[in-house]
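> Got a predicted model here, sequence first, then my questions.
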Amino acid sequence: MSIPILNYALSTQNQRVDGFEYLSGEEQPKIYTTDNLPTAIEMDEIIWAAYRQIFSEHQILSSTRELFLESQLRFNQVKVKDFIKGLLLSESFRNFNYNVNNNYRFVEMCIQRVLGRDVYNEREKLAFAVIIGEKGLEAFIDILLNSDEYIENFGDSTVPYQRRRIIAQRSKGEIPFNLKTPRMGQEFLVKQGMPQLLWSGPVRKFRPQEQNPKAGDPALFLNMVLDVSPLILSSS
């Protein structure tokens, strides 16, 4: 018998903040969609927007590209939603994001990038973390992509984008969801064979040039005495 998804309240302060769709100017998100029969150049932009949303600009490398999926999307063999699913289930996405985080952090990141909003609360993270633990990664991705929230906002042909603003975005310099790079937790350093960067040598202090003693300063004579005193003691 499978475990049903936990119930959680849709409570967060950010839900009281106007979304980007209510703004005008540069803050309004650009919509990338295949509804209007895009040209070859526009299709390149759609593919780039999908990579940037799912992987973030920090993780877009030649090794993360899914050329077969790109070809299928260009020839209308798959929809944008299928392309997004392919990126989420790719080996690169797993290595860069899933393997280096616990389920709670991974859930938070996927909700931000796939649904375009922050998690409602810790209960929501717990609910989806249970799904990953019991049913696996693909089942979790399917739940997000087949949810009413995703279908109503993005459908089959629109690249996900950040829909909800963050209260602290202006005051604390919060960066967009799709530009956040997951940090490797301390518990994963040993697992990945990463070296511990510990400095065992002496700690040296840097003294600015203007603070160095000048000619005639008594400190210079004290240093000279300290330098020659071992010689005097050894000769005596």
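Structure received.

> hey, let's count contacts and neighbours off CA atoms from now on
Will do.

> S63 against E91, yeah?
No. Taking CA atoms under 8 Å as the definition, S63 is not a contact partner of E91, at 10.0 Å.

> In terms of neighbours, single out the busier of these two.
Ranked by neighbour count (other CA atoms under 10 Å), S63 and E91 place E91 first, with 14 against 9.

> which stretches of the chain form strands?
For the chain, applying DSSP state E gives no strands.

> and the lengthiest helix in it, what does it pack onto?
In the chain, with assignment by DSSP state H, the single longest helix is helix 218-235. Using 3 or more CA pairs under 8 Å, 6 or more residues apart in numbering; DSSP states H and E, no helix or strand is in contact with helix 218-235.

> quick check, distance from that helix to the centre of its chain.
Centre-to-centre, helix 218-235 and its host chain are 57 Å apart (CA atoms, centre = their mean, to the nearest Å).

> buried stuff in that helix?
Of all the residues in helix 218-235, not one is buried under the rule 16 or more other CA atoms under 10 Å.

> do you know how far N146 is from N153?
12 Å (CA to CA, to the nearest Å).

> Contacts only, for I84.
By CA atoms under 8 Å, 6 or more residues apart in numbering, I84 lies in contact with A50, I54, V159.

> Make a PyMOL selection of whichever of those residues turn out to be buried.
If you want just the buried ones from those in PyMOL, going by 16+ other CA under 10 Å, the selection is:
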select buried, resi 50+54+159
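
> what would the contacts of I84 look like in JSON lines with distance to V80?
What follows is the contacts of I84, written out as JSON lines (distance: CA to CA, whole Å):
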{"residue": "A50", "distance to V80": "8"}
{"residue": "I54", "distance to V80": "12"}
{"residue": "V159", "distance to V80": "7"}
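
> alright, now check it against this:
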Amino acid sequence: MSLPLLTYAPSSQNQRVASYEVPGDEQPRIFTTDNLLSPSDLDDLIEAAYRQIFFYAFTADRERYLESQLRNGQITVRDFIRGLVLSNTFKKSFYDLNSNYRFVEQVVQRVLGRDVYNEREKIAWSIVVATKGIRGFVDELLNSEEYLSNFGYSTVPYQRRRILPSRAEGELPFNIKSPRYEAYHRAKLGFPQIIWQTEIRRFTPQEKKPKAGDPSLFLSMAQDINATGNTPQRISSYNIDIEKSVPYRKLAGIK
């Protein structure tokens, strides 16, 4: 007998704020099969799904069978997302290396496109993972009203409402603020590593760099030249023998 999902109060996060969307570079690009115009658009959709779930997929991590089914119309985008989350790559990279609480946080961010509301939501979904397993947990997320109302069967999940028009800076992307390993496993792997630099690197903007012909470009060349001159001689007028040193012309017949 499975335990019912515990209730948790949703907090007021960005994705729960309804307002007019202002287009911009920071707005997420939505990939959906509802408006595909060419086969290359489907390739972009598949790559977007890999970025959302894996952040980056190597050649060995790709699910070729799922890709083939999606290209042939045998499964929907929602089924493709389910296959990626239940794949061995995702299980080894996230479930095997984290606690249930951390695993719930990672999956909610990638599948529902938002952060977990609070610790009570982590506990609620962790109980589902413990009682129904990973497959039951993922199925409940994909069958939830929140997922279906935001992404449906044909849209790749994305981080919802990361940027608000009234804020100068938006929320950090999930892959930056939520690393794959939790603190315990990062310490086991030796992260973070402290790297000491003996040389200070300075950045000079392009507009402040010297142009061709600038004298500062030849400063190092001038400093490398080891110019040595002749040592000046110290001669006093008292030490000069005028009779021998000053030439004179002898007159004929005069001795």
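Sure, I can see it. For clarity, every value in this text was computed on a predicted model and none was experimentally measured.

> Is F55 of structure 2 in contact with N175, as I believe?
Yes. Contact criterion CA under 8 Å: F55 of structure 2 and N175 qualify, at 7.0 Å.

> re earlier: which one of the contacts of I84 of structure 1 is nearest P230 of structure 1?
I54 (65.6 Å; CA to CA).

> what about that closest one, distance to K81 of structure 1?
According to CA to CA, I54 of structure 1 and K81 of structure 1 sit 12 Å apart.

> what does M224 of structure 1 give?
From M224 of structure 1 over to K81 of structure 1 the distance is 75 Å, taken as CA to CA.

> do L144 of structure 1 as well
11 Å.

> What of N102 of structure 1?
Separation of N102 of structure 1 from K81 of structure 1 (CA to CA) stands at 25 Å.

> Who has more neighbours out of the two?
K81 (21 against 15).

> who touches that one in this structure?
Contacts of K81 of structure 1 (CA under 8 Å, 6+ apart): L145, G155, D156, S157, T158, V159.

> neighbours around the counterpart of the fifth one in structure 2, how many?
Read it as T158 of structure 1. Using TM-score structural alignment, the partner of T158 of structure 1 in structure 2 is T155. The number of residues packed near T155 of structure 2 is 20, by other CA under 10 Å.

> Likewise for A49 of structure 1?
Each residue near A49 of structure 1 was counted by other CA under 10 Å, and the total is 20.

> from memory it sits against K30, does it?
No. In this structure A49 of structure 1 lies outside contact range of K30 using CA under 8 Å: 9.7 Å.

> which residue in structure 1 lines up with L66 of structure 2?
In structure 1, L66 of structure 2 lands on L69 (TM-score structural alignment).

> With S126 of structure 2 instead?
Matched across to structure 1, S126 of structure 2 falls on A129, judged by TM-score structural alignment.

> doesn't V107 make contact with its match?
Yes. Counting by CA under 8 Å, A129 of structure 1 touches V107, with 6.5 Å between them.

> Can you give me the neighbour number for the counterpart of F177 of structure 1 in structure 2?
In structure 2, F177 of structure 1 lines up with F174, judged by TM-score structural alignment. Close neighbours of F174 of structure 2, defined as other CA under 10 Å, add up to 19.

> Contacts only, for the residue lying closest to F174 of structure 2 once chain neighbours are set aside.
In space, and not counting its chain neighbours, F174 of structure 2 is closest to Q109: 6.9 Å by CA to CA, 6 or more residues apart in numbering. Residues near Q109 of structure 2 by CA under 8 Å, 6+ apart: D115, V116, Q159, F174.

> Aligned to Q109 of structure 2, what sits in structure 1?
Under TM-score structural alignment, Q109 of structure 2 pairs with Q112 in structure 1.

> any idea how far that match lies from R123 of structure 1?
Between Q112 of structure 1 and R123 of structure 1 the distance, using CA to CA, works out to 16 Å.

> same check, this time on V225 of structure 1
Going from V225 of structure 1 to R123 of structure 1 by CA to CA gives 68 Å.

> go on, L88 of structure 1?
The value you get for L88 of structure 1 to R123 of structure 1, if CA to CA is used, is 23 Å.

> which of the two has more neighbours?
Counted by other CA under 10 Å, L88 of structure 1 and R123 do not tie: L88 has more neighbours, with 22 against 15.

> Contacts only, for that one.
For L88 of structure 1, the contacting residues are I54, R94, I141, by CA under 8 Å, 6+ apart.

> Could you pull up the residues touching the first one?
Okay, so that is I54 of structure 1. By CA under 8 Å, 6+ apart, the residues touching I54 of structure 1 are I84, L87, L88, R113, V114, N178.

> The second one: how many residues sit nearby?
Residues contacting L87 of structure 1 under the criterion other CA under 10 Å number 20.

> count of neighbours near the residue nearest to it when sequence neighbours are not counted?
By the measure of CA to CA, 6+ apart, the closest residue to L87 of structure 1 outside its immediate chain neighbours is F93, 6.8 Å from it. Neighbour count of F93 of structure 1, defined by other CA under 10 Å: 17.
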